[in-house]
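Peer 1: Dropping a prediction and its sequence here:
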Amino acid sequence: MSFYTSLNGLKNSQTELGVIAHNIANVETNGFKKGNTQFADIVAGSAQSDPRMIKGIGATVEGITQNFGLGPIEQTGGALDIAITGDGFFAMRSADSGNTVYTRNGAFGVDEAGFITDGGPNRLQVFPTDADGNITGTTPMDAQIAPTNAAGAEYVGVVVGADGVVSASYADGSTEAVGNVALASFITPTGLKQIGSSNWEATGISGQANYGAPGTGQYGSLMSGSIERSNVDIAEELVGLITAQRNFQANAKAIDTATQISQTVINLRS
């Protein structure tokens, strides 16, 4: 029995080492959220067992949870570099599949068609607004900047306010609201599915997305010209790495000890 108990311990430590290694590898990934390995003990006993004689049979990985704590905010000066200073996710709709993904990485740009994207097929979702930036609908849509305004003046730049209003500037000095950034929230954000590139998908555990404007209710305001960095604390991860390594070594030693005891018993009987 001790062999299997220690073997489970080895596997658990290996899982924790993998999670920590993944965290460390993404210390420079914008919008990344670190993972934490959660363990639970395993106990087996029947209804007839004396509760004073029940012993544990090891541990198991109960889950790998994500920590959605706010990461450091780095000022970049980019007009379409946007950080969320509180709760919420940017909603991005794929032009290829039509699926919506969610991210905290606000490094955006404008493609050749005027859509605000993450550099790939995903387009930033905004609430429709009137010319003054007042929200006129609650269904998010793709953020698209017109190359010219009604007077024929060419597009020259874009700004994003703390309240989420995206405003395009034109050569004649006029500005025009493109939309208001739609932030998403979830009942259980730890239930979101990681799909890479600092993106998540909604699942049955996370629940469906609820949308709101920045700076309202539970949603954080936006900070233009800034990017949210990874929330990985490298010093904390290195300490965890040492602890996981010691746990791995201890379980390996337990297997070695159990082997020696078994060998001694076999020698006594021979």
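Peer 2: Yes, it's here.
Peer 1: CA only for contacts and neighbour counts going forward, please
Peer 2: Noted.
Peer 1: from what I can see residue 231 touches residue 70, true?
Peer 2: Yes: the criterion here is Cα atoms under 8 Å, and residue 231 meets it with residue 70 at 6.4 Å.
Peer 1: So which of the two has more stuff around it?
Peer 2: With neighbours defined as other Cα atoms under 10 Å, residue 231 and residue 70 compare such that residue 231 has more, 23 against 18.
Peer 1: quick revisit: what do residue 231 and residue 70 both touch?
Peer 2: Common neighbours of residue 231 and residue 70 (criterion: Cα atoms under 8 Å, 6 or more residues apart in numbering): none identified.
Peer 1: those strands in the stretch 151-270 of the chain, which residues are they?
Peer 2: 155-160, 165-170, 175-181, 183-185, 193-196, 199-201, 210-212, 222-224, 226-228 (DSSP state E, counting those that start in this stretch).
Peer 1: Put this next to the previous one:
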Amino acid sequence: MSFNIALSGIAAAQKDLDTTANNIANVNTTGFKESRAEFADVYATSIFSSGRTKVGDGVATSVIAQQFSQGSLQFTNNSLDLAVTGEGFFALTPDRQSQDLTYTRSGAFKLNKDNFIVDNNGNFLQGFAVDPVTGENQSVSLSTTQPISIPTSAGAPRATSNVFLSMNLDSRAVETGSTTFDPTDRATYNHSTSVTVYDSLGEAHTVTTYFRKLATPTPPAAAEWETKLVWDDNTAHPTIPAPVAPATRNPNSWFSGDNLQFDSNGSFRLPAPPAAAPTIGVPTADLNDPANGYLTNGAQFSAPVVVNFRDASGVKLPTQYASNFDVQNLSQDGTTVGNLTGVDIDAFGRVLASYSNGDSAYLAQVTLVRFANVQGLKQVGNTSWKQSITSGEPIGGQANTGTFGAVNASSLEQSNVNLTTELVDLISAQRNFQANSRALEVNSTLQQTVLQIR
């Protein structure tokens, strides 16, 4: 009996050594979770045996329990490196159409040749669909997850229809002596500013807005400014010939807009409703007429290009203070085709792509999954797990809520192995093995002594 007990002790000590050695071997494995060998004594008796004199039958390995404590973060320069500070796991699938989910804490992700986010083994990182503008997720059901893709371009161009401009016009400016506006003569206007707009094919055009201070404002305004607009001014683009001017327009090919009026405090005077706020624009008939030469690439505008003297929200309006000319807001709603310039992932796991044309869009929200019993997960290698009967069903959710934890971009979760503790455990397991080996040796000596009795 003592022979079998000693053998069970050696087997248990070997299992302890194996577990410790595996922990030490993975001390630098990203997302690795250390294991702990847990043992139980073996005791068997019958209804007719005395429990008072019964000796145990040795030891057995009860379970190799993984310890899912948080590992420390290692910061990197790769925005696709992700780490979770919490209980959540990343969800992966082996291919784009599969629903066979595996779960990992190793967030060393990268783009594959098709611009999908994958791990080192080519498994696809799963995400929830989101609103591209607000980033609000549409579902947290694991059945709706999709592989996260990062498009390298911003999609089809969008023609400009509105320019938003607010500025301060210098009240100290002197009225121009000339009564005729000429964009090539600096003496015929006070201020100017330009913005790039885009046609339906994404080609860039320059729209320049000019301001001329009037000597006699219209009552009750204290000051008044004329506005002019020039499309693809040949002074800004010497290689572009000046457009042909229709008979209804000034020979210098400029457009007149509404006058801007200010009160004695320098505040913008909006017209009383139902009159529209001041604007200046280029009608579609002029833009799309080939005779004008504004569009030479076959593009067409479906709406006029209008300069609105306010910001997009209508909060910032022009002012006229005794201060230098200053553009406070200048934007437009058109885009050309843009190339990917950056990817950012916030604590909620929302993936935001930025493009060279100024566009940005939320692409997805990284899926996080938690379990009722993480120690019940089944290891499948490559620092990954699958659900089991004892782990419970996977519960999907968004990062930074509940116990899922936050997503940390440009970070990796290091192994939670404490090397000092493992080395101490290694010595302890070695001593345990030696002691059981000694017990086995003593048992063998006793058996030899019995056999030699005559």
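Peer 2: Nice, thanks for sending it over. Since the structure is predicted, the reported quantities are computational estimates derived from the model, not experimental observations.
Peer 1: Could you get me the TM-score between them?
Peer 2: The TM-score (TM-score structural alignment, normalised by the length of structure 1) is 0.96; 269 aligned residues with a Cα RMSD of 1.3 Å.
Peer 1: so can I have JSON lines of the strands of the stretch 151-270 of structure 1 showing mean neighbour count and distance to residue 42 of structure 1?
Peer 2: Below are the strands of the stretch 151-270 of structure 1 laid out as JSON lines (neighbours: other Cα atoms under 10 Å; distance: least, Cα to Cα, whole Å):
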{"stretch": "strand 155-160", "mean neighbour count": "18", "distance to residue 42 of structure 1": "52"}
{"stretch": "strand 165-170", "mean neighbour count": "22", "distance to residue 42 of structure 1": "52"}
{"stretch": "strand 175-181", "mean neighbour count": "25", "distance to residue 42 of structure 1": "47"}
{"stretch": "strand 183-185", "mean neighbour count": "24", "distance to residue 42 of structure 1": "35"}
{"stretch": "strand 193-196", "mean neighbour count": "14", "distance to residue 42 of structure 1": "27"}
{"stretch": "strand 199-201", "mean neighbour count": "19", "distance to residue 42 of structure 1": "31"}
{"stretch": "strand 210-212", "mean neighbour count": "19", "distance to residue 42 of structure 1": "37"}
{"stretch": "strand 222-224", "mean neighbour count": "23", "distance to residue 42 of structure 1": "45"}
{"stretch": "strand 226-228", "mean neighbour count": "24", "distance to residue 42 of structure 1": "39"}
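Peer 1: so which of the ones you listed comes closest to residue 23 of structure 1?
Peer 2: With Cα to Cα as the criterion, residue 23 of structure 1 lies closest to strand 193-196 of the strands of the stretch 151-270 of structure 1, at 13.0 Å.
Peer 1: Specify, as a residue range, where the closest one falls in structure 2.
Peer 2: Strand 193-196 of structure 1 corresponds to residues 378-381 of structure 2 when matched by TM-score structural alignment.
Peer 1: distance from that stretch to structure 1 after superposition?
Peer 2: Per the superposition on structure 1, stretch 378-381 of structure 2 and its aligned residues are separated by 1.6 Å on average (mean Cα distance after the TM-score superposition for structure 1).
Peer 1: which residues touch that stretch?
Peer 2: Contacts for stretch 378-381 of structure 2 (Cα under 8 Å, 6+ apart): 385-388.
Peer 1: export those to a markdown table and tack on distance to residue 191 of structure 2?
Peer 2: Conversion of the contacts of stretch 378-381 of structure 2 to a markdown table gives the following (distance: Cα to Cα, whole Å):
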| residue | distance to residue 191 of structure 2 |
| --- | --- |
| 385 | 66 |
| 386 | 67 |
| 387 | 68 |
| 388 | 72 |
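Peer 1: Specify which member of these is nearest to residue 59 of structure 2.
Peer 2: Nearest to residue 59 of structure 2 among those, with distances taken as Cα to Cα, is residue 388, at 26.6 Å.
Peer 1: ok now do that closest one, which residues does it touch?
Peer 2: Residue 388 of structure 2 touches 376-378, counting by Cα under 8 Å, 6+ apart.
Peer 1: now, among these, which is nearest to residue 405 of structure 2?
Peer 2: residue 377 (18.6 Å).
Peer 1: show me what contacts the closest one?
Peer 2: 385-388, 390-391.
Peer 1: go with 7 Å
Peer 2: Listed by Cα atoms under 7 Å, 6 or more residues apart in numbering, the contact set of residue 377 of structure 2 reads 385-388, 391.
Peer 1: lining up the residues you listed with structure 1, which overlap?
Peer 2: When you map the contacts of residue 377 of structure 2 onto structure 1 and apply both residues aligned by TM-score structural alignment, their matches' Cα atoms under 7 Å, the shared contacts are 385-388, 391.
Peer 1: Please go through structure 2 and pick out the longest helix.
Peer 2: helix 419-451 (DSSP state H).
Peer 1: Which secondary structure elements does that helix sit against?
Peer 2: In terms of contacts (3 or more Cα pairs under 7 Å, 6 or more residues apart in numbering; DSSP states H and E), helix 419-451 of structure 2 is packed against helix 2-25.
Peer 1: Trace residue 351 of structure 2 over to structure 1, please.
Peer 2: Aligned partner of residue 351 of structure 2 by TM-score structural alignment: residue 166.
Peer 1: Distance check, that match against residue 125 of structure 1.
Peer 2: Between residue 166 of structure 1 and residue 125 of structure 1 the distance is 11 Å, computed by Cα to Cα, to the nearest Å.
Peer 1: Repeat that for residue 230 of structure 1.
Peer 2: 23 Å.
Peer 1: same check, this time on residue 155 of structure 1
Peer 2: 20 Å.
Peer 1: rewinding a little: between the kept ones among the contacts of residue 377 of structure 2, which is nearest residue 452 of structure 2?
Peer 2: Taking those together and measuring to residue 452 of structure 2 by Cα to Cα, the closest member is residue 388, at 55.3 Å.
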